[in-house]
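Visitor: with the sequence up front, the predicted model follows.
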Amino acid sequence: MSDAVIARYGEARLPRYTSYPTAPKFADTIGPADYAEWLKGARGGQTSLYLHIPFCRSMCWYCGCHTTITERDQPIVDYLDALTREIDMVSRLTEGDLDVREIHFGGGTPTIIKPEEFLGLMARLRGSFGVHSRANVSVEIDPRRLTPEMTQALGEAGVTRASLGVQSFDPRVQKAINRIQSEEETALATEGLRANGIGSINFDLIYGLPHQAIRSCEETARACVAMRPERLAVFGYAHVPSFKKHQRLIDEAALPDAAARHQQAEAIAETLEAGGYRRIGLDHFALPEDDLAKAADAGLLRRNFQGYTTDSCDALIGFGASSIGRLAEGYVQNATPPGVYAREVVAGRLPTAKGYRLTAEDRLRAHVIERLMCDFAADVASISASHGFERDMLLRGNAALHSLAEDGIATIADGVVRVDPSRRFLIRAVAAAFDAYLNDLGRTFSKAA
């Protein structure tokens, strides 16, 4: 594939397709009353819970998350009060009749809260809903802030997976992104988690950071392999300073172009594969015995707001500021500013700020996009028929898709669209060919490669 083709598609700003339609399509036409009705319809179904803790002690300049920097504990205590109130409201609306199979704590830094507060939150969830005895419980962790007391509390609370932010071990890169974190800190956190019964560890890495080079990408990946996490997620840095103002502190001149980003991603991938990891989807890696690898082999891989997953629950319920939920009828998102979120909850109102009601065509396109993102192939004709549409509806007159085929990125045969795994870094461009809303979202996304 020519550098010109890589540059043309790789420089394109495209969604990550962790949902469809993507979040910029959400609108305030969906509010608390809609969400309340949707929650009642979720009773009895297998459910995932997501809890957002939007606080950190310091800002990492690359961060794209909704988070607030605080050195004081009181804002966190106040927020946890609102969070438990929201849990109570949802419990009442669902009559606690949820078969909870997955719980995920995201942030921010979820482990910024105190050990007893985390244990209290888990007890609240178990007392409010039907949390399965073998539910997967995962927590995002900043190893620099993890204490032995919190590590012990995570084990006591039944956490099954911990996701540790690593990004890069290159000191020059760390300085450029305002995140200094040693290999020793990361290894110590990993060992402590395992000693407390947390059997699955995930590391997050990022390529495309300022001053990053192929050699440092390889060195970071080798250091990670030595610690033997069960999974790794390798993301491309999304530089959107118009959306995240703190990213303006990053020197744009030090950022690599699309070709260099691709080379960095491949260098990390080759190092991890040489270390015994399977490449899963676009940007995940797993040991062969991990459930994620098994799901990929069985064609059961899924994609949600946390990336690639084995989560097959009917519904996702989000708690906390900015959190997103997905129910049968569509998506809902809470108010983003923690103060606005808390004010709504304390007043006894669901903090729903916006959402989206799915159409039949949305469900069809979402199905096709998810299979492409997970399998690099989608039987578009069969999927269309299963949703009650003409088999060639999404293929007929699809100029973007046919352009991708002409450039050797995708093939189309008998209603099946395929992308060779060697072209996987451009899969978002192929998925975008089935996005009916991409050109009217008015939002800057990350580069496709």
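Guide: Perfect, thanks for sending it.
Visitor: going by C-alpha atoms from here, please, whenever you check contacts or count neighbours.
Guide: Will do.
Visitor: for the stretch 201-350 of the chain, which segments count as strands?
Guide: 231-236, 278-280, 284-286, 302-304, 307-309, 315-319, 324-326, 330-334 (DSSP state E, counting those that start in this stretch).
Visitor: now for the fifth one, which elements pack on it?
Guide: Counting contacts by 3 or more C-alpha pairs under 8 Å, 6 or more residues apart in numbering; DSSP states H and E, strand 307-309 is packed against strand 302-304.
Visitor: can you tell which of the strands of the stretch 201-350 of the chain is closest to Cys374?
Guide: In terms of C-alpha to C-alpha, the element of the strands of the stretch 201-350 of the chain nearest to Cys374 is strand 302-304, at 6.6 Å.
Visitor: tell me how far that closest one lies from the chain's centre.
Guide: 9 Å (C-alpha atoms, centre = their mean, to the nearest Å).
Visitor: use this one as the comparison:
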Amino acid sequence: MTDSAIKKYLNERIPRYTSYPTAPHFSAAVGPQAYEGWLRAVPEDARLSLYLHVPFCETLCWYCGCHTSITRHRGPIEKYVGLLLREVDHVADVIGGHRAAHIHFGGGTPAIVGPELFGSIMTRLRQRFDFEPDAEVAIEIDPRRLTPEMADALGRNGVTRASLGVQTFDPAVQEAVARVQSLETTQACAKLLRGAGIKDLNVDLLYGLIHETVESCMDTVAGALSLSPARLAVFGYAHVPGMMKHQKVLDESALPTSDARLTQERAIGDAMLQAGYQRIGLDHYARPDDPMAVAQRTGQLRRNFQGYTDDPADALIGMGASSIGQLPQGYVQNAHHIKDWGDRIEAGQLATVRGVAFTPEDVLRSDIIERLMCDLKVDVPAAIRQHGFNPHCLDNEMANLRTLVADGLAEVDGGVITVPESTRNLVRRVASVFDAYLDPAAGRHAVAV
């Protein structure tokens, strides 16, 4: 496939497909009553994944696309954790003492809660849920903020994996995006975590940032590899100032062109492969012996709001402001604003304000999209048979693939769709053919690469 064919699709805005239907299609039709009913219907032998959102940071990074609040005071954090504990209790009262296979703290900067409050959260979770012996407990870390005391608290409370936010090590780019973080600071953070017994470290990187170049990306990769991470996530920066107002601070004229983003993405991928990492789906890399790499090789890789995962849970329970949950019946999302979320918790309610209930067709399309995103391959006729649909129900979608096949983005053989390695970075575009809700004119999603 020629670069000219690839470049034809670079600027199309496509969902990341961490869910289907995607979050813009959630609505108030799904509220706390529906969520409570869904929770009560979770089978007793189901395994849960628990996600806890802590929406606080000390400073704002201009590239950020997360729901976060800036504070340097303990009061709001302490109040938030108190309400989060109440939400844990409320959810546990409804769903009972199910097994927990995976626990993830996201943000924001979840370690901002400090050692004592983090210990309180973990104690409450263990009291209310049955942690599996090999449950993974993961947390996102801002290396600039981690203290020795907090690292020790993470280790004492059973954290098994930490994701280090890096994005870039280029000083000029760091200054431009308001996140100055040296390699030495990040190495010291990794040393603290490993000293506390947390051996599995992930690193998050961004390409396509303001002033970023291939050379700066390669310097960042070299620095990241010096940390010996088990996994790396390499995302393309999503510039959506219409949704994230603070991104307007960034000089759009200094953003890399679509061609430059493609070159950066390819260079990073090549460097990761040369370093011995296995490419996972669209944008993750892992050591060959990492559970995520094993999951991909065995067809067990999953994709959810945290990206790619080997999480085996049957339901994802989100807690905290803006958190998203996934149950067999559909998706639910808590109130975005801390006050709105807190008011609902104080009133003794579940904080769900929107979501979407799956139709049987949604489940079929979701499975096809997830397998494409995870395996770069899906047997469409087999999926249709598995879900009990008419064999011709997706004939229009298969017909719409012809242009992508002609351009080299996909191959089709007997209804089996394969995305070639050379166009892996455009798998979202192939998956979008099966998205019945996609409005390309809406412009709310990230560019394809």
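Guide: Arrived safely, thanks for sending. This structure is a prediction, so every number in the text was calculated from the model and none was measured.
Visitor: returning to that earlier point: now render the strands of the stretch 201-350 of the first structure as JSON lines, adding mean neighbour count and distance to Gly108 of the first structure.
Guide: Below are those laid out as JSON lines (neighbours: other C-alpha atoms under 10 Å; distance: least, C-alpha to C-alpha, whole Å):
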{"stretch": "strand 231-236", "mean neighbour count": "22", "distance to Gly108 of the first structure": "17"}
{"stretch": "strand 278-280", "mean neighbour count": "22", "distance to Gly108 of the first structure": "26"}
{"stretch": "strand 284-286", "mean neighbour count": "25", "distance to Gly108 of the first structure": "21"}
{"stretch": "strand 302-304", "mean neighbour count": "19", "distance to Gly108 of the first structure": "18"}
{"stretch": "strand 307-309", "mean neighbour count": "20", "distance to Gly108 of the first structure": "17"}
{"stretch": "strand 315-319", "mean neighbour count": "23", "distance to Gly108 of the first structure": "14"}
{"stretch": "strand 324-326", "mean neighbour count": "22", "distance to Gly108 of the first structure": "15"}
{"stretch": "strand 330-334", "mean neighbour count": "27", "distance to Gly108 of the first structure": "16"}
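Visitor: I'd like these laid out as TSV, including distance to Leu154 of the first structure.
Guide: Shown next, in TSV, are the strands of the stretch 201-350 of the first structure (distance: least, C-alpha to C-alpha, whole Å):
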stretch	distance to Leu154 of the first structure
strand 231-236	19
strand 278-280	27
strand 284-286	23
strand 302-304	24
strand 307-309	21
strand 315-319	19
strand 324-326	24
strand 330-334	26
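Visitor: out of the ones you listed, which is closest to Thr151 of the first structure?
Guide: With C-alpha to C-alpha as the measure, strand 231-236 is the member of those nearest Thr151 of the first structure (19.3 Å).
Visitor: superposed on the second structure, where does the closest one end up, distance-wise?
Guide: Its matched residues in the second structure lie on average 0.3 Å from strand 231-236 of the first structure after superposition (mean C-alpha distance after the TM-score superposition for the first structure).
Visitor: who's in contact with that strand?
Guide: Taking contacts as C-alpha atoms under 8 Å, 6 or more residues apart in numbering, the residues outside strand 231-236 of the first structure that touch it are 200-208, 261, 265, 283-287, 290, 447, 449.
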